[in-house]
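Chemist: how would this look folded up:
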Amino acid sequence: METITAWAWGPLSLWTALAFLRHQPHRYVLQLAVSLGQLYGDVLYFYTEYRDGFSHGQMWHPLYFWFYFVFMNAIWIVIPSALILDAWRHLSTAQSALDSAKRKED
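Modeler: Presented below is the predicted three-dimensional model:
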């Protein structure tokens, strides 16, 4: 998963940032793709650790388990989820506007 993160999500994240800075029309599609990828990676990380019985760290330790494992990784669930909802809202609004314009043409 780290290889995909480094080779795919890194450049794609840069492209997304540039698309927002330049107000390119595909910026929310890129935001949705990157956010879904980040969310998938973090869910996969939590699941594999759960499946391995949390054997890679000290279970229930306040610093290693709760802060590093739970809190620091939960950030990568909350932020992409919020960005997915934001992209959904913008893309839905754009599609509604396009549908309304097409109805008026007909």
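Chemist: From here on, just use CA atoms for contacts and neighbour counts.
Modeler: Will do.
Chemist: Quickly find the element holding the spatially most central residue of the chain.
Modeler: Central residue of the chain (Cα atoms, centre = their mean): Ser35, 1.8 Å from the mean position. Using DSSP states H and E, Ser35 maps to helix 27-51.
Chemist: and that helix, how far from the chain's centre?
Modeler: Helix 27-51 sits 5 Å away from the centroid of its parent chain (Cα atoms, centre = their mean, to the nearest Å).
Chemist: Any buried residues in that helix, and which?
Modeler: 27-39, 41-43, 46 (16 or more other Cα atoms under 10 Å).
Chemist: Next, the second sequence, to be compared with the first:
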Amino acid sequence: MSDAPTIFTKTSAFSLAGVAGVGFLAYLGANKFLPKNARWQDRFTFIWLAFDAMIHFSFEGSFLWLSVFGRQVNTSTGPFAEMWREYAAADFRWGTADPTVVSLEILTVLGAGPMCCYILKQLAGDDPARHYWIIVLSTAELYGGWMTFCPEWLTGSPNLNTSNVLHLWVYLVFMNIIWVGVPLWLMYDSYAHVASSLRAVQAAAKPKSKAA
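Modeler: Okay, here's the model as predicted:
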């Protein structure tokens, strides 16, 4: 009989299916609330922000509830506790209500989640002011990722378990790197809009030189 650790479990399957389901709902939302001729960049942004908001409110919201009112994931019961124990097998801090992680999740759930919804409203109404808030949100997302992992790296990563392929490449790498790559792209796209608009206003405000 093999003593090799199980890589993929039933909890893994349900958790990843839940994430995929959230992504599908976000896609449906973009089709419903955006015009068919919307830029692909705006459609992608809508899908991401809808996905982001639902992840913050449901998955991370459940972690916050279990860690604040249930005291910690490892001693809680229920499907969300099972899901977070699965993730905590890769990063132990999520099972023990680490104060740094919980503090970041308070900002994420109560700050970033509502901000996503506000930007979605702006996107649906084609309000260009959204680009400012997209940059604010993206900066906050990047800061949250940095403060989640930088303290761990500086101390030799004592709470990270990289022995399981699924835990390493899906939970720790993929599930976190998308919250780096996508916000960086959103910042670039919004910066391009803000910069081009300001330059256009500046050019229009300059007095035209008289012909000699």
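Chemist: just to revisit the earlier point, state the distance from the residue nearest to the centre of the first structure to Val70 of the first structure.
Modeler: 19 Å (Cα to Cα, to the nearest Å).
Chemist: How about Leu39 of the first structure?
Modeler: Distance from Leu39 of the first structure to Val70 of the first structure, counting by Cα to Cα: 14 Å.
Chemist: swap in Ser55 of the first structure?
Modeler: Here Ser55 of the first structure is placed at a distance of 14 Å from Val70 of the first structure (Cα to Cα).
Chemist: The two: which is more packed in?
Modeler: The neighbour count for Ser55 of the first structure versus Val70, taken as other Cα atoms under 10 Å, is higher for Val70 (13 against 10).
Chemist: which residue in the second structure lines up with that one?
Modeler: Correspondence of Val70 of the first structure to the second structure, assessed by TM-score structural alignment: Val173.
Chemist: do Leu18 of the first structure as well
Modeler: Structural alignment (TM-score structural alignment) places Leu18 of the first structure against Lys121 in the second structure.
Chemist: circling back: now for the residue nearest to the centre of the first structure: what does it line up with in the second structure?
Modeler: Counting by TM-score structural alignment, the partner of Ser35 of the first structure is Ser138.
Chemist: contacting residues for that match?
Modeler: 183-184, 186-187 (Cα atoms under 8 Å, 6 or more residues apart in numbering).
Chemist: Mind reading off the mean deviation between the helix holding Ser35 of the first structure and the second structure?
Modeler: Compared with the second structure after fitting, helix 27-51 of the first structure deviates on average by 1.1 Å (mean Cα distance after the TM-score superposition for the first structure).
Chemist: From what I see, Trp76 of the first structure and Leu36 are in contact.
Modeler: No - assessed by Cα atoms under 8 Å, Trp76 of the first structure is found out of contact with Leu36, at 10.7 Å.
Chemist: excluding its backbone neighbours, what's nearest Thr16 of the first structure?
Modeler: Ranked by Cα to Cα, 6 or more residues apart in numbering and with sequence neighbours excluded, the top spatial neighbour of Thr16 of the first structure is Leu30, at 5.6 Å.
Chemist: Contact partners for the one you found?
Modeler: 12, 15-16.
Chemist: so where do the helices sit in the first structure?
Modeler: 2-4, 10-21, 27-51, 72-105 (DSSP state H).
Chemist: Switch those helices over to JSON lines; also include distance to Pro62 of the first structure.
Modeler: Listed next are these as JSON lines, based on distance: least, Cα to Cα, whole Å:
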{"stretch": "helix 2-4", "distance to Pro62 of the first structure": "26"}
{"stretch": "helix 10-21", "distance to Pro62 of the first structure": "31"}
{"stretch": "helix 27-51", "distance to Pro62 of the first structure": "17"}
{"stretch": "helix 72-105", "distance to Pro62 of the first structure": "13"}
